[in-house]
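Student: Fold the following, please.
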Amino acid sequence: MIYGYIRVSTDKQTVENQKFEIEEFAKQHNTVIDEWTAEVISGTKKADERLLGNLLKELEKGDVLIISELSRLGRNLLQIMSILNYLMEKDIMLLTVKEGYELGNNINSKVLAFAFGLSAEIERNLISQRTKEALARKKAEGVTLGRPKGLAKLSTYKLYKHKNEILRMRANGMSFNKIAAHYKVNRATVSKFLKRIGDENDGN
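Tutor: The predicted structure is shown next:
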């Protein structure tokens, strides 16, 4: 059996690109994918927490698993190596489209898999370190990180452009719920907005 595995991290990504790549790869090798497994989930999740875990249990000796790239299996060295070791022990061939790897139960495959996993892990650590250094530099330069502290300006509120009309509604005795329904917002939004207006008026 020949299996195709696809994984994307978020629902904003599409599995179609990976599927197309794998299908084209299969055509070039005169083969057909017998079964597909596709999922939208972070690669940081353990294999047994993903559909990948079920697929791995289904694979048998002599089967072939095709993926777009090794990073589809996981996001860190130990995770990738664990899965590769499992496949090698079960004598399952793993083919990757982008890297062109053919990983089976042989020493060359094990060395190659380790080298890839190690380089990927180092790259992620370097990116993380560069991010931390950039944040530290901005902090040292006096740049405020994160959301601004304190209350947002009243003019940024969603209901601000209806301020006068809302005040007239309240003056005429209209309830928060009816005002909220009129502007299609929840009651809390109206309550907070009017409270800010009151606070600013008290401060003037």
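Student: Every contact and neighbour count from this point should use C-alpha atoms.
Tutor: Will do.
Student: any idea how far Lys57 lies from Ile92?
Tutor: Taking CA to CA, to the nearest Å as the measure, Lys57 falls 12 Å from Ile92.
Student: For the two, indicate the residue with more neighbours.
Tutor: Ile92 (21 against 9; other CA atoms under 10 Å).
Student: Here is the second sequence; please produce its structure so I can put it next to the first one:
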Amino acid sequence: MKKAVIYARVSSITDRQNTDRQVVDLTRYAEYSEHNIIEIFEEKISGGKRNVDRPVLTECLNYCKDNNIDVLLVSELSRLGRNAFEVLSTVKFLIDNCINLYIQKEQFSLLNDEGKPSIFAPVMIATLSTCAELERENIKFRLNSGRDLYIKNGGKLGRKAGSIKTLDMKKEEYKEAISLLKKGISVRNVAKLTGKGTATIQRIKKEFNL
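Tutor: Predicted structure coming up:
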């Protein structure tokens, strides 16, 4: 069986979004394709961040290289970068290290059965990443336009009064996570044990100096 790694990412650093659906769908694909999932990397970070500022993605790519992983599984190409240049750089890293890439949304594999990029792979990757970049810019434009109109009509931005959690409130809400962190359990494992996002656990660890 080929060794596979899953990389899943959502943009929201809050608990409103999670990577569960991506992981479940990719796990099903791996089982169907008879791939052995060696590790799962989950990240909550904005899609606008540069790849060098994505610690989990960096860890994932290095893990694939160091452990001779056969294929990296992602739900869609935009998970791998904020723009076409960064995506292509990541793809080059994978090709240089003979690591295949499977994109579930398009059901696309980077390498053929001989471990070589297909003739259409570079065009396909460039097209998909450019389309994803354009879509992000369109979303950003619509959000900014809506915000400006809201302010123009008298709306106010920011949290409502009383909506900010106090330290005691957080201590009660995240008491299980705090207890696990105090025992020296890693952020990723605490996130899995408590059902919270890794970004949330990282924030709690920092706020409580754990």
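Student: Give me the buried positions along the one helix or strand Ser179 of the second structure maps to.
Tutor: Element membership for Ser179 of the second structure, per DSSP states H and E: helix 175-182. Buried positions in helix 175-182 of the second structure, judged by neighbour count with 16 or more other CA atoms under 10 Å: 177-178, 180-181.
Student: Which strands and helices lie in contact with it?
Tutor: If contacts are counted by 3 or more CA pairs under 8 Å, 6 or more residues apart in numbering; DSSP states H and E, helix 175-182 of the second structure sits against helix 187-194, helix 198-207.
Student: would a markdown table of those helices with mean neighbour count and distance to Ile13 of the second structure be doable?
Tutor: Below are those laid out as a markdown table (neighbours: other CA atoms under 10 Å; distance: least, CA to CA, whole Å):
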| stretch | mean neighbour count | distance to Ile13 of the second structure |
| --- | --- | --- |
| helix 187-194 | 16 | 13 |
| helix 198-207 | 17 | 6 |
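Student: Can I get those helices in TSV including distance to Gly47 of the second structure?
Tutor: Putting those into TSV (distance: least, CA to CA, whole Å) gives the following:
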stretch	distance to Gly47 of the second structure
helix 187-194	20
helix 198-207	14
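Student: closest to Asp66 of the second structure out of those?
Tutor: Evaluated with CA to CA, those place helix 187-194 nearest to Asp66 of the second structure, the distance being 20.0 Å.
Student: Run the chain-centre distance for that closest one.
Tutor: Averaging C-alpha positions (CA atoms, centre = their mean, to the nearest Å) puts helix 187-194 of the second structure 16 Å from its chain's average.
Student: Quick check: buried residues in the longest helix anywhere in the first structure?
Tutor: Scanning the first structure for the helix with the most residues, using DSSP state H, yields helix 107-140. Neighbour-count burial for helix 107-140 of the first structure flags 109-110, 113-114, 116-118, 120 (criterion: 16+ other CA under 10 Å).
Student: ok, so of these, who is nearest Lys132 of the first structure?
Tutor: Nearest to Lys132 of the first structure among these is Ala120, at 18.6 Å by CA to CA.
Student: Show me what the closest one aligns to in the second structure.
Tutor: Aligning on TM-score structural alignment places Ala120 of the first structure opposite Ala132 in the second structure.
Student: Quick check, that match in contact with Leu80.
Tutor: No: contact between Ala132 of the second structure and Leu80 fails when scored by CA atoms under 8 Å: they sit 10.7 Å apart.
Student: Report how many residues lie close to Leu167 of the second structure.
Tutor: Based on other CA under 10 Å, the number of other residues close to Leu167 of the second structure is 11.
Student: Reformat the buried residues of helix 175-182 of the second structure as TSV; add distance to Asn51 of the second structure.
Tutor: Shown next, in TSV, are these (distance: CA to CA, whole Å):
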residue	distance to Asn51 of the second structure
Ala177	28
Ile178	29
Leu180	30
Leu181	27
